[in-house]
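Peer 1: Just need the structure, nothing else, for what follows:
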Amino acid sequence: MLPLVLGLALVLAGSVVCGVGLGAAGIAWADVVRFLWAGGTGGSVRAADVAAYTIVWEIRLPRVVLGAVVGAGLAAVGVAVQAMVRNALADPFVLGISSGAAVGANAVILLGAFAGLGVWALSVSAFGSALLAMALVYGVARSGTGLTPLRLVLTGTALAYGFEAVTTVMVFGAARGEAARAAMMWLLGSLGGATWAQVPIAAATVVAGWVWLRARAEALNALAMGDETSAALGVRPERLRRELFVVTAAVTGTVVAVSGAVGFVGLMVPHVVRMVVGADHRRVLAVAPLVGAVLLVWADVLSRLLLAPAELPVGVITAVVGVPVFLLLMRRGGYAFGGR
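Peer 2: Just a heads-up that it's a prediction; the model follows:
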């Protein structure tokens, strides 16, 4: 297990360097390494290299790092949500959080809301509406018996349709042109607006969420076997599911606020990892974030290169690349949810 984790960590580090070096503006690899070293150690660069250094350190690197953070967060949350609702089709967006965030994001993009917040308007509005969606889903789904998997999935799915209807009305009611295109890019996921200011908040939230989930890995194993079994093993399923809902919603809302609704990562990566390491959540939660980070880094690289200098939504790349790989693994692996 440790060699696999260390190997993936090295692959991720190499992917970050490659992601910084690849782009529409060609920069020699030796210069990329030199600029990364200068930025990391506080060194200086020649006046002739300032433009290239700015591209590497201020534009590409925060984008790549944020992509890794978002990919890791979506993969970890996908693992938790699938255990929480015991549904193989569940992903971080099944609770309606991303659809709620889309309402806030498009209020900024299409209607110019919260313009006084400046560059933070989009992220703050998306995160705020994600929290409101979380509260609404929780309030509607909760019953006298607590948060049951079926009520969570049905409530999240139903409210997601409602949020998507509101977003659609916004798109069709707004003036066409660049605003509508920007709204579509956000709905399909994009890291084009990444800045260093966004990285610490997103990274801290994802790391905190992952640490909490990793500490509850044994309880997740029990919860995945059913409420009666988990209760017999000393786990309080209703309480654990409530805690999981808050943690997964907070992480999902944070990453969606900075990247848009990047699909397929939270659905595919947990299953792919289970095919390799089994269903034990201690193993899955150790590997899945690294796989998700690598996947999204390279998906973002492809989104920048395929139609350069234009960009594709990163969610399109994750689906186009992920679907055939996932189907191939399913055919070859004899996989069933929860095990091999």
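
Peer 1: drop to CA atoms for contacts and neighbour counts, all remaining ones
Peer 2: Noted.

Peer 1: which residues sit against stretch 33-42?
Peer 2: Outside stretch 33-42, the residues that touch it by Cα atoms under 8 Å, 6 or more residues apart in numbering are Val17, Gly43, Ser44, Val45, Tyr53, Val56, Trp57.

Peer 1: quick one: buried residues of it?
Peer 2: Phe35, Leu36, Gly39 (16 or more other Cα atoms under 10 Å).

Peer 1: picking up where we left off before, among the contacts of stretch 33-42, which pair sits farthest apart?
Peer 2: Using Cα to Cα, the pair of the contacts of stretch 33-42 lying farthest apart is Val17 and Ser44, separated by 19.6 Å.

Peer 1: Between the two, which is the more surrounded one?
Peer 2: In terms of neighbours (other Cα atoms under 10 Å), Val17 is the more surrounded of Val17 and Ser44; the figures are 18 against 13.

Peer 1: residues contacting the more buried one?
Peer 2: Val33.

Peer 1: And the helices in the stretch 101-250 of the chain?
Peer 2: Per DSSP state H, counting those that start in this stretch, the stretch 101-250 of the chain carries helices over the ranges 121-141, 149-173, 178-188, 198-215, 217-224, 227-232, 237-259.

Peer 1: Among those helices, single out whichever gets nearest to Leu327.
Peer 2: Across these, closest to Leu327 is helix 178-188 (Cα to Cα), at 21.6 Å.

Peer 1: buried ones in the closest one?
Peer 2: Here helix 178-188 shows Ala179, Ala180, Ala183, Met184, Met185, Trp186, Leu187, Leu188 as buried, counting by 16+ other Cα under 10 Å.

Peer 1: Need the nearest residue in space to the second one, chain neighbours excluded.
Peer 2: In other words, Ala180. Nearest residue to Ala180 in three dimensions, chain neighbours excluded: Val171, at 6.2 Å (Cα to Cα, 6 or more residues apart in numbering).

Peer 1: what number of residues lie near that neighbour?
Peer 2: Number of residues near Val171 (other Cα under 10 Å) recorded here: 21.

Peer 1: I'd like the distance between it and Leu122.
Peer 2: 16 Å (Cα to Cα, to the nearest Å).

Peer 1: please give me the structure for this one as well, since I'd like to look at both together:
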Amino acid sequence: MTIATAGRHSVARLWWRWPAGLVAMAATVFAGTCIGETPIPLSIVVQTLANKVLGAAYPLDPIDMGIIWNYRLPRALVAASCGAGLALSGLVLQSLLRNALADPYLLGISAGASTGAVTVTIAGIGGGAVSMSLGAFAGALTAFLLVALLARAAGGGVLARGTGQIILAGIAGSQLFNALTSFIIAKSANAEQARGIMFWLLGNLSGVRWPDVSLAVPIAVTGLIACVWHARSLDAFAFGADSAASLGIPVRRVQVVLIGLTALVTAVMVSIVGSIGFVGLVIPHAARFVVGVRHGRLVPATALTGAAFLIVADVLSRTMIPGQVLPIGVITALVGAPAFALILLRGRRRP
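Peer 2: Below you'll find the predicted structure:
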């Protein structure tokens, strides 16, 4: 059997996974819409969705309808988009850099995006002509370029070899941009703005509405499509950039496209919900344990797992303490840190 024939047979065997994944994603979003601080019967949720989507005319309380349609559903959709986008960003960075610890948070991309967003909103850079997402993207790209230059100057080779120097440079970059963010807040924000920004920096979905959905969902879908399109290239990078080039992969173009896309996805998600850690670090490893290392399967599995994880984390952030909403970054850290420890221990036991 030739490689091409094997590939066609593999696609034929896996065609059903995409519809199954979409059904699982829809079920997770629906669960996130049903569960919240205020108990609302399942029948009310279904009738509300029927009224809004199918044009039904069930007589419902406008308050219940508003909670479901204008609060819970957009929040679940943005949480799913954010989880999928950050998880895919971590997967891309780990594959390109050949480093299991690479993720947008650890490499300073999230910190740079936070600095860019705060610079636009609090310091007023751009005079209102620059959006928060654009400012976050500029900050994310600047942070990664700075980290890459520092790692190269330290002899890490950055994308070519992916050694531990990039992680050390990322830690330094994260600290630098976190300090810049704190400086901007202290200098330019009043007390109320400072409280809101600090809560947002830990991850906050409370202010999410439908305009945020129209931004987050297309970006997450674009990231997913790009990663699926470059799945074979990501497989080739497992053996290094030189080996990928020998297999006919346009190494530099793929690196630029995927790193730029990672910065864009991270920046948009950070501009909407703040900086959330551990999603890009833990979720790709968890997906590898389930589906293996081939990116044709790993990319959709990572996106689905990341989306489900952040929806569950958001539900926990709203219901764990009655009458109080926790920053979602607190939940992801409480779950992600022990999970990553288990991943490390399990990897150590492997022969």
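
Peer 1: Post the TM-score for the overlay when you can.
Peer 2: TM-score of the superposed chains, computed with TM-score structural alignment, normalised by the length of the first structure, equals 0.85; 333 aligned residues with a Cα RMSD of 3.1 Å.

Peer 1: Restricted to helices, list the buried residues of stretch 33-42 of the first structure.
Peer 2: With helices taken from DSSP state H, the overlap with those comprises Phe35, Leu36, Gly39.

Peer 1: Dump those residues into CSV; add distance to Ala68 of the first structure as well.
Peer 2: Putting those into CSV (distance: Cα to Cα, whole Å) gives the following:
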residue, distance to Ala68 of the first structure
Phe35, 20
Leu36, 17
Gly39, 19
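
Peer 1: ok, these vs Ala319 of the first structure, which is closest?
Peer 2: Distances from Ala319 of the first structure to those, taken by Cα to Cα, are shortest for Leu36, at 31.0 Å.

Peer 1: if we can go back for a sec, for Arg332 of the first structure, find the nearest of the helices of the stretch 101-250 of the first structure.
Peer 2: Taking Cα to Cα, helix 217-224 is the member of the helices of the stretch 101-250 of the first structure nearest to Arg332 of the first structure, at 24.3 Å.

Peer 1: how distant is the closest one from the center of its chain?
Peer 2: Mean-position distance between helix 217-224 of the first structure and its chain equals 22 Å (Cα atoms, centre = their mean, to the nearest Å).

Peer 1: Could you tell me where it falls in the second structure?
Peer 2: Per TM-score structural alignment, the counterpart of helix 217-224 of the first structure in the second structure is residues 231-238.

Peer 1: Quick one: residues in contact with that stretch.
Peer 2: Applying Cα under 8 Å, 6+ apart, the contact partners of stretch 231-238 of the second structure are 92, 95-96, 98, 243-244, 247, 249, 254, 294-296, 299.

Peer 1: Buried by neighbour count, from these: which ones?
Peer 2: The neighbour-count test (16+ other Cα under 10 Å) marks Val92, Ser95, Leu96, Arg98, Ala244, Ile249, His295, Gly296, Val299 as buried among the contacts of stretch 231-238 of the second structure.

Peer 1: quick one: the fourth one and Ala4 of the second structure, what's the gap?
Peer 2: Spatial separation of Arg98 of the second structure from Ala4 of the second structure under the definition Cα to Cα is 27 Å.

Peer 1: What of the third one?
Peer 2: Relative to Ala4 of the second structure, Leu96 of the second structure is positioned 25 Å away (criterion: Cα to Cα).

Peer 1: What strand or helix carries the residue most central in space within the first structure?
Peer 2: Nearest to the geometric centre of the first structure sits Leu74, at 3.4 Å (Cα atoms, centre = their mean). Leu74 of the first structure is located in helix 61-85, with elements delineated by DSSP states H and E.

Peer 1: what's the matching range in the second structure for that helix?
Peer 2: The aligned range for helix 61-85 of the first structure in the second structure is 73-97, by TM-score structural alignment.

Peer 1: Neighbours of the closest residue in space to Ala148 of the second structure that isn't next to it in sequence, how many?
Peer 2: Leaving out its chain neighbours, the residue that sits closest to Ala148 of the second structure by Cα to Cα, 6+ apart is Val158, at 6.1 Å. Close neighbours of Val158 of the second structure, defined as other Cα under 10 Å, add up to 23.

Peer 1: what sits against Val158 of the second structure?
Peer 2: Counting by Cα under 8 Å, 6+ apart, Val158 of the second structure makes contact with Leu97, Ala148, Ala151, Arg152, Gln165, Ile166.

Peer 1: what does Gly67 of the first structure give?
Peer 2: So Gly67 of the first structure contacts Leu191, Ala293, Leu296, Val297, Asp300 (Cα under 8 Å, 6+ apart).

Peer 1: and whichever residue in the second structure pairs up with Val287 of the first structure, how far is that from Val291 of the second structure?
Peer 2: Aligned against the second structure by TM-score structural alignment, Val287 of the first structure finds its counterpart in Ala301. Note on Ala301 of the second structure: its distance to Val291 of the second structure, by Cα to Cα, is 7 Å.

Peer 1: and the two? which has more neighbours close in?
Peer 2: More neighbours surround Ala301 than the other of Ala301 of the second structure and Val291, with 26 against 15 (other Cα under 10 Å).

Peer 1: Aligned counterpart of Leu328 of the first structure in the second structure, please.
Peer 2: Under TM-score structural alignment, Leu328 of the first structure pairs with Leu342 in the second structure.

Peer 1: what number of residues lie near that match?
Peer 2: Neighbours of Leu342 of the second structure under the rule other Cα under 10 Å: 12.

Peer 1: One more: Met134 of the first structure?
Peer 2: Residues near Met134 of the first structure, counting by other Cα under 10 Å, number 24.
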